[in-house]
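**Student:** Turn this into a model:
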Amino acid sequence: MTQHPQDAASLHARHQAVLPSWLSLYYERPLELTHGEGRHVWDAEGNRYLDFFGGILTTMTAHALPEVTKAVSEQAGRIIHTSTLYLSRPMVDLAERIVALSGIPDARVFFTTSGTEANDAALLLATTHRRSNQVLAMRNSYHGRSFSTVGITGNQSWSPTSLSPLQTLYVHGGVRTRGPYAELGDRDYIAACVADLEDMLQQTAGGIAALIAEPVQGVGGFTMPPDGLYAAFREVLARHGILWISDEVQTGWGRTGDHFWGWQAHADNGPPDLLTFAKGIGNGMAIGGVVGRAEVMNSLTANSISTFGGSPVTMAAGLANLTYLLEHDLQGNARRVGGLLIERLRAVTAGLDVVREVRGRGLMIGVELVRPGTDERAPEAASLVVEAARERGLLVGKGGQGGASLRIAPPMTLTVAEAEEGAALLADALQAVQGMLAPS
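**Tutor:** Predicted structure coming up:
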């Protein structure tokens, strides 16, 4: 049933009365999304939107994908919950598929309910295995909202406390077009970042447990290093016995188009020691996990379980979703349609001073906004564009330093026609905002 605007305002007031102030909402008039189909969603007022954010990259294949909803319904009709204290056929089935796809030899999988929890588990495993609480992370990174993952997040906007059980050292390289090495060519850029890493390690007391890195920085605004950076880092890490954790929560499952995993753009020295995943694999169901070498995965000596990780219903959803993704070559679709969308966005924004850069890979696209006539990030412009796009029937996200970048990550079944429609809607929104920001 279609609701009136005052109903949304009432729900917003109730939200503010019982939920914490830091639980942020998009839009001046927050949306209540009630249902979706394919690449579209509807709000409680009956408005239809083209979804270019997919629940923060979580609706990976499509809204209301029949194969996933059927798998969830059928499993829920048998048994909803057991915990990891009992054998679970759906959990073993999905673990076998992920082990085979991971590229990691003799791998083991531990399922969680979120990417935050997956990265938390990876940090526990790495620091236990290496007997060290020192961790390398990338500047501008984001790895979750738990106490440990906040402590390794290199994006100030998402790190509310400096207190941490870990000693974190931040490395250059995740943001190609800003920072002290931005003007260098790719080869020299990688060499400079490696030299910085080597220098840091020479001045660090004790052994470092791991480097954790997103192949494409998600919350950071879909920034990425040149291909091969992490392969070059891996050579240095291997000499020191330091583990490599690839945070694939947003880049995994073929979303970048060119590769199934983000780490494969840096694959000269083989797969990571640990790989974390979440978001898209469940297509909205709460699935996360870490997969890694048995030597590292088996290093915990205390007992452990997961009450909700690996639940029969979420595992059934993950299996159905992964099967659909592979059988319909959604990685190939992300490469083809995503490449077209990036080209179209670069074309329609070429004359806009508010747009500094369109970057991305596959269906992970960032549009960095600046104050017209300057190179200063413009978070206010991003907020205005998000609002203007909504008014035109398009949902996009935002992120990056200070929230000055738009984040575009539609479901991976996106069609060419929908890509062209979305690019046109976003171009119109950007033009309107540039007009608002231009000096009078």
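**Student:** Please count neighbours and contacts with C-alpha atoms only from this point.
**Tutor:** OK.
**Student:** need the contact list for the most centrally placed residue in the chain.
**Tutor:** Central residue of the chain (Cα atoms, centre = their mean): Gln250, 2.6 Å from the mean position. With contact taken as Cα atoms under 8 Å, 6 or more residues apart in numbering, Gln250 is in contact with 57, 216, 218, 277-280.
**Student:** most neighbours, which of these?
**Tutor:** Highest neighbour count within the contacts of Gln250: Ala278, with 32 neighbours (other Cα atoms under 10 Å).
**Student:** Okay, that one and Gly144: tell me how far apart.
**Tutor:** Distance, Ala278 to Gly144, by Cα to Cα, to the nearest Å: 11 Å.
**Student:** what residues are shared contacts of those two?
**Tutor:** The overlap between the contact sets of Ala278 and Gly144 (Cα under 8 Å, 6+ apart) consists of Gly115.
**Student:** Just to be sure, which of the contacts of Gln250 are found in strands?
**Tutor:** Those of the contacts of Gln250 mapping onto strands are Phe277, per DSSP state E.
**Student:** Here is the second sequence; please produce its structure so I can put it next to the first one:
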Amino acid sequence: MSAWLRALPGARSGVTRTLSSAIPGAPSLPACDIEPQPYQAGEYKEHLSARRRHLPPRALTYYRQPLLLHQGHMQWVWDHQHRRYLDFYGGIVTVSVGHCHPRVTEAAREQLGRLCHTTNIYLHPGIGEYTQRLCATLPSPLEVVFLVNSGSEANDLAMLLARVHTQSNSFITLRGGYHGCSQASMALTSISSWKFNVAPAATVHPTMCPDVYRGLWGGRHCRDSPVQTTRSCDCHSGECRASEGYLGELQDLLRCGVPCRLAAFIAEPIQGVGGVVQYPRGYLRAAAAALIRERGGLFISDEVERGFGRLGSHFWGFETHGVTPDIVTMAKGMGNGFPMGAVVTTPEREGGEIAASLRDGITFNTFGGSPLACAVGNSVLQVMEEEGLQARAETVGTELLHQLADLRNDFQAVGDVRGKGLMVGVDMVASKESREPLPEAQMNQIWEDCREMGLLLGKGGLYGQTFRLKPPLCITREDVDFAVSVMRLALHRHAASGPGPK
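**Tutor:** From the prediction side, this is the model:
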């Protein structure tokens, strides 16, 4: 066992403490030589009662019996009964380098003991070091950074920048896109369950989502993924008819439904909450670089879930589409669980300076870019580089996608497997032919069985039909083997109770 593991409280060589699953034949979890600290924080029922009494009535919890998590380490979390789980959802795609990574933890501890907080009315060395390191990951001329605390804040600020710069209030989004649930960013989100009946903060025009699996057009050669959809495809070399079809829908919207001048087009390079939806090749570049900019609009790339090496082949999602945005928003993996977000834009562009568009007022964020945040963010970037986590995301993620494709081939309920790197979706269906979503009760039973066997997954999609696999970037091939074995057994159990394997 390495020295830094031995130094952790409760570390013991060879210890794998976990409760056995109630599901016969469940695979054994990969070994972990960390023994969790004793749980001493009160009874489960007391915490559940307090949550129900003091938190909002629709505060989301996962699973029929919500987990009470007690400790985390790298790709693992433990509950109050010391049961260990492989976290394949990463705190909703937030834990990038691993739960309580020792380097990040030490950087936070050291900074906390020296200078925890001072707003940016004063200089401190961390902010310059961090912003330079962050901008080095981005293409020129993306070099002006506004530091905030979350993805919703980042998209709020990006909206403000676009509105002031263009003097327009009209935005284009993709149906199924998620960009936050604050009052402003909620206007950009095109999923009804995340919206309230209040006046929107902007005029937003959702266009058809270019989904090559569930949409009108798409086939087996359309997306940038090691695993393609099984739909037939009549595209020829150098063309994508699916992309042309979806771009035609966008052109119709621009001709018929929006003003002559736009504020911005905002898109996730791969949709997250919407179900890990990938677009046909060439769509995003053509939409942003031509159609939107012809109307004076900016292109905002929402990298909150996709950035920081998660896609493997590139550090940022927009790079996989061959387009450079005018504004980039980011958060989540940026702080590995610490609340951090940012907006990065250009100092100038034809027609004026984007960053300087806010010069007539004061832009200020009390906690954005604090000494503590910068220390954490800087350590996350250092760990990603030194441990080669972007490359690991590509190799391990590709292995995960190929193994999940075997499940698609073996089970009627698995309609589509898609994604890139360690941003992966498994679309569940009642019928491969109709692509009708798997009923909620069946979806939930598979999900609950995976949890019972020690695997934590997310869910998403417009119908809640997509399992979202977005683990910390430190996972191993052994973890992939375990996760797929668990899903295979859960699918067998589902097939035995209803539709069988193909």
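**Student:** what TM-score do we get after superposing?
**Tutor:** Scored against TM-score structural alignment, normalised by the length of the first structure, the superposed chains reach a TM-score of 0.95; 437 aligned residues with a Cα RMSD of 1.9 Å.
**Student:** Dump the contacts of Gln250 of the first structure into TSV; add distance to Thr349 of the first structure as well.
**Tutor:** TSV is the format used below for these (distance: Cα to Cα, whole Å):
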residue	distance to Thr349 of the first structure
Leu57	23
Val216	22
Gly218	22
Phe277	33
Ala278	32
Lys279	30
Gly280	29
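**Student:** among the contacts of Gln250 of the first structure, which recur in the second structure?
**Tutor:** With both residues aligned by TM-score structural alignment, their matches' Cα atoms under 8 Å, the contacts of these that the second structure also has are 57, 218, 277-280.
**Student:** For those, give me JSON lines that also has distance to Leu430 of the first structure.
**Tutor:** As requested, those are arranged in JSON lines below (distance: Cα to Cα, whole Å):
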{"residue": "Leu57", "distance to Leu430 of the first structure": "22"}
{"residue": "Gly218", "distance to Leu430 of the first structure": "22"}
{"residue": "Phe277", "distance to Leu430 of the first structure": "33"}
{"residue": "Ala278", "distance to Leu430 of the first structure": "31"}
{"residue": "Lys279", "distance to Leu430 of the first structure": "28"}
{"residue": "Gly280", "distance to Leu430 of the first structure": "28"}
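**Student:** So which of these is the closest to Ala438 of the first structure?
**Tutor:** Using Cα to Cα, Gly218 is the member of those that sits closest to Ala438 of the first structure, with 29.3 Å.
**Student:** just to revisit the earlier point, ok, the kept ones among the contacts of Gln250 of the first structure vs Thr82 of the first structure, which is closest?
**Tutor:** Once Cα to Cα is applied, the member of these that ends up nearest Thr82 of the first structure is Ala278, at 20.7 Å.
**Student:** Quick check: the helix ranked longest in the first structure compared with the second structure, mean distance?
**Tutor:** The single longest helix within the first structure, with elements called by DSSP state H, is helix 416-437. In the superposition against the second structure, helix 416-437 of the first structure averages 1.7 Å from its aligned positions (mean Cα distance after the TM-score superposition for the first structure).
**Student:** which residue in the second structure lines up with the residue nearest to the centre of the first structure?
**Tutor:** Aligned counterpart of Gln250 of the first structure in the second structure: Glu305 (TM-score structural alignment).
**Student:** and the gap between Glu436 of the second structure and Leu462 of the second structure?
**Tutor:** Where Leu462 of the second structure is concerned, Glu436 of the second structure sits at a distance of 12 Å (Cα to Cα).
**Student:** what do you get for Gly498 of the second structure?
**Tutor:** Distance, Gly498 of the second structure to Leu462 of the second structure, using Cα to Cα: 24 Å.
**Student:** more neighbours, those two?
**Tutor:** Neighbour totals were compared for Gly498 of the second structure and Leu462, and Leu462 leads with 17 against 11 (other Cα under 10 Å).
**Student:** Not counting sequence-adjacent ones, nearest residue to that one?
**Tutor:** Once flanking residues are discounted, Leu462 of the second structure sits nearest to Gly274: 5.8 Å by Cα to Cα, 6 or more residues apart in numbering.
**Student:** mind listing what that neighbour touches?
**Tutor:** Contacts of Gly274 of the second structure by Cα under 8 Å, 6+ apart are 176-178, 191, 460-462.
**Student:** most neighbours, which of these?
**Tutor:** Gly177 (26 neighbours).
**Student:** What lines up with it in the first structure?
**Tutor:** Under the alignment (TM-score structural alignment), Gly177 of the second structure pairs with Ser141 in the first structure.
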